[in-house]
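1. Structure here, sequence nowhere to be found:
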């Protein structure tokens, strides 16, 4: 019998690792672990992401029980949980889907070594991306550091690949018939149910076909809201790419950006904590805590920045165009370390994914692979004129805008811009 360990793939359909387990010729017992090493870092005990995971796991559990099987739901350190299960069941091994973040890779290495010591198999599969690890490389067999050639190679490789759905749902007869078990309660995992809900994805033809026309207008609810579902695997990347190919090439490029950032983090894990390029590691950040607090609360006096931060704090979501503006403001106007902003987004975003978050923050900071030039600084007022000229989005989130209750700008943008460029130049000069 095999364990199939669900992680960032919370679906029974079109699941690569699950499919391979079910077609292995062995019975399959599904498993999910609430990982205490991850949960310990979450300060908000009503974290909406945990609620979403719990709801998704519960739904899977109910479907599996209707098939006469079950989903084992455990709480603890994965290596300890799995070692215990090897004592309770006559296992041949574990199947799972790969994860590319630094913590996950170290965790999986430990479990692989434990399984090897026990004489059991540990087998992992590609599922959350179309291409992984060394599949998209330069002619010199090195990772791409620039998006456009990566995208072009990705598209060429995709034409020659299958990338067909993994029809795991056709092989449920291979599920291990198991007595009913219960999903752990919120209390048992140390959390409580959040009132904040992850929105369902909108993958309608109407939304996707208009994506390139509407994606920069934050006043419109015109995005797919797919990102948290890709993050937790309730929707498969193969399904998303199929829809993108059918409806919108611009949307497809955003999916490829996700894979670009994911493979950058895989090849350069240190970039999660340090600027990708060493020449930007000596920037003298101001890191004013009071100014950071005003940014977090959406009280900077720059209405597009404030609207974005308030939207994030209230909903766990922020429009992508606005994410670029608020990130540029924190880094360039306030000269606060991009890692402060990255950590705040990690705490708040429903769709938080380390690779995309780090990649986009380093892009905004000008410190990352294929980033905007360090001397490019978003002008918050110009961004309003381009993307929210009637202040519809701003007034939705900053109702006091235009009244005496709204604060004056906390910095002079032009002066702050020059201050930031000077700091970057000094860092470059130090490194040489």
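-> Now that the structure is in, tell me what you want to look at. All figures in this text were calculated on a predicted structure; none of them were measured in a lab.
2. going forward, measure contacts and count neighbours with C-alpha atoms only.
-> Will do.
3. Report the contact partners of residue 281.
-> 274-275, 427 (CA atoms under 8 Å, 6 or more residues apart in numbering).
4. State the distance from residue 69 to residue 61.
-> Note on residue 69: its distance to residue 61, by CA to CA, to the nearest Å, is 9 Å.
5. mind listing the strands for the chain?
-> 2-6, 28-35, 72-76, 93-97, 121-125 (DSSP state E).
6. about what we covered before: with distance to residue 290 and neighbour count as new columns, can the contacts of residue 281 be given to me in a markdown table?
-> A markdown table is the format used below for these (distance: CA to CA, whole Å; neighbours: other CA atoms under 10 Å):
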| residue | distance to residue 290 | neighbour count |
| --- | --- | --- |
| 274 | 24 | 17 |
| 275 | 24 | 22 |
| 427 | 24 | 18 |
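7. Could you tell me which of those belong to helices?
-> residue 427 (DSSP state H).
8. Of the contacts of residue 281, which is the nearest to residue 186?
-> Closest approach to residue 186 among the contacts of residue 281 (CA to CA): residue 274, at 35.2 Å.
9. roughly how far apart are that closest one and residue 88?
-> Residue 274 is 43 Å from residue 88, by CA to CA.
10. can you check residue 137 too?
-> In terms of CA to CA, residue 137 sits 43 Å off from residue 88.
11. out of these two, which sits in the more crowded spot?
-> Using other CA atoms under 10 Å, the more surrounded residue of residue 137 and residue 88 is residue 137, with 16 against 9.
12. Which residue, other than its chain neighbours, is closest to that one?
-> Residue nearest to residue 137 in three dimensions, not counting chain neighbours: residue 143, with 5.0 Å by CA to CA, 6 or more residues apart in numbering.
13. Comparison target, given below:
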């Protein structure tokens, strides 16, 4: 009988190691055909931002090269996955389709529909846990409800069975005798051209699984020992820089977890940040409109003033006259990344000094961050706004001048990214704008 290939559908898991879907394809013993679908058509799917598209192009290139080295090929298709995957399965006469689970509502809806339709066609279909240490439905309060506060959530996670050991990458992959047609990646036009604004991204990042593994080893060998002390210093080197690697699945959280634990270093603080990522996905799973709707409904009453486009543009361009804010926003535009402490400061400035709706900032970060994902990006914006889970209270307003003194005392970070910032007058008075924000917050207090 002719072989009935296993179709392995890659999504946010662009790696060969610790990939349960790929392992299932190998274990089935038939040829493995790998596929990636650029799905911008399924209902509710949020189009990727510009920085994310850049990363995806290069990570897919790296994945395709590794698959070819192992003996198979990556097939690229574009369209609604609910149509593309069954069509491709019929085209190659697949006997099975495997994928790793996703957790946003639109993705889960697509996946559930595909399981039903593919099984009705007689195919073996399985999905696997590969992107989260603790799937959202497995962590519940004693009352059976989702967690709304991080500390008890993370404590509950740590009382569950330890995360499984990561899977080794396959030594080889059995390829097909013939392959279906594949799109040309360049035809997807994921890279910016007119203008090409990605020079800073190319300078800072090397997407792909092998580079991700190298960074994990480097961080654990050189930086994690200083993580708890120096992680809030934007000019320091203690930041792991692993967030885009996890977002695109070039590393799994299981790999990160076990490598950290086995490193022998003090890693509890670092692993709690991995836990914060888990908490964001836990929250999104139970609040699927996180990117558009206040988690705390009392904030629906917040009296946002009419948008002043010039203020929003000044913030986006790093031209506010507030040095730490401008440095952060310019780092973001140049590199697709911003230090986490500075993300909080720039977000607080937009929301509470400029009185601009957090959703405007979330949209900008979605477009410009290489690590923006459907959970962490809106979750962290709502945390700063005060409207989210376990959020900072609205009256906690980050003073960017005090933050700069505390975490960039020698001015190194500001000099690197915004050397001219001191020459600009601030676009708002920090004290007066803080007072205006607190006055506006009274409406929310009364609504609550």
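-> Thanks, I have it. Keep in mind the model is a prediction, meaning the values are calculated, not measured.
14. if we can go back for a sec, am I right that the residue nearest to residue 137 of the first structure is in contact with residue 134?
-> Yes. Counting by CA atoms under 8 Å, residue 134 is a contact partner of residue 143 of the first structure at 7.5 Å.
15. higher neighbour count, those two?
-> Remark: of residue 143 of the first structure and residue 134, residue 143 carries more neighbours, 20 against 13, as counted by other CA under 10 Å.
16. residue in the second structure matching the more buried one?
-> By TM-score structural alignment, residue 143 of the first structure lines up with residue 146 in the second structure.
17. show me the contacts for its match.
-> Residue 146 of the second structure neighbours (CA under 8 Å, 6+ apart): 139-140, 282-283, 286.
18. same question, residue 7 of the second structure
-> 25, 32-35, 89, 94-98.
19. What segments of the stretch 201-350 of the first structure are helices?
-> Applying DSSP state H, counting those that start in this stretch to the stretch 201-350 of the first structure gives helices spanning 205-209, 211-214, 227-232, 237-247, 249-267, 289-297, 303-315, 320-328, 338-348.
20. Just tell me which of those helices ends up closest to residue 82 of the first structure.
-> Comparing the helices of the stretch 201-350 of the first structure by their distance to residue 82 of the first structure (CA to CA), the top pick is helix 227-232, with 21.1 Å.
21. What range does the closest one cover in the second structure?
-> Taking TM-score structural alignment, helix 227-232 of the first structure hits residues 243-248 over in the second structure.
22. Show me what that stretch is in contact with.
-> 12-14, 56, 131, 207, 209, 212, 251-253, 370-373.
23. Of these, select the buried ones using a PyMOL command.
-> A single PyMOL command selects the buried members of the contacts of stretch 243-248 of the second structure (16 or more other CA atoms under 10 Å):
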select buried, resi 12+13+14+56+131+207+209+212+251+252+253+370+371+372+373
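24. Which single one of the contacts of stretch 243-248 of the second structure is nearest to residue 161 of the second structure?
-> residue 253 (15.1 Å).
25. any idea how far the nearest residue to residue 400 of the first structure once chain neighbours are set aside lies from residue 303 of the first structure?
-> Nearest non-adjacent residue to residue 400 of the first structure, counting by CA to CA, 6+ apart: residue 406, 5.6 Å away. Using CA to CA, residue 406 of the first structure is found at 9 Å from residue 303 of the first structure.
26. quick one, which of these two is more surrounded?
-> Between residue 406 of the first structure and residue 303, counted using other CA under 10 Å, residue 303 has the larger neighbour count: 27 against 16.
27. Among the contacts of residue 7 of the second structure, which pair sits farthest apart?
-> Pairwise over these, using CA to CA, the maximum falls at 35 and 95, 14.8 Å.
28. Identify the residue spatially nearest to the spatially most central residue of the first structure, adjacent ones excluded.
-> When CA atoms, centre = their mean is applied to the first structure, the residue found nearest the centroid is residue 353 (1.9 Å). Leaving out its chain neighbours, the residue that sits closest to residue 353 of the first structure by CA to CA, 6+ apart is residue 231, at 6.3 Å.
29. Measure how buried the one you found is and give me the count.
-> Residue 231 of the first structure, neighbours per other CA under 10 Å, totals 20.
30. From residue 129 of the first structure, how far out is it?
-> Distance from residue 231 of the first structure to residue 129 of the first structure, by CA to CA: 11 Å.
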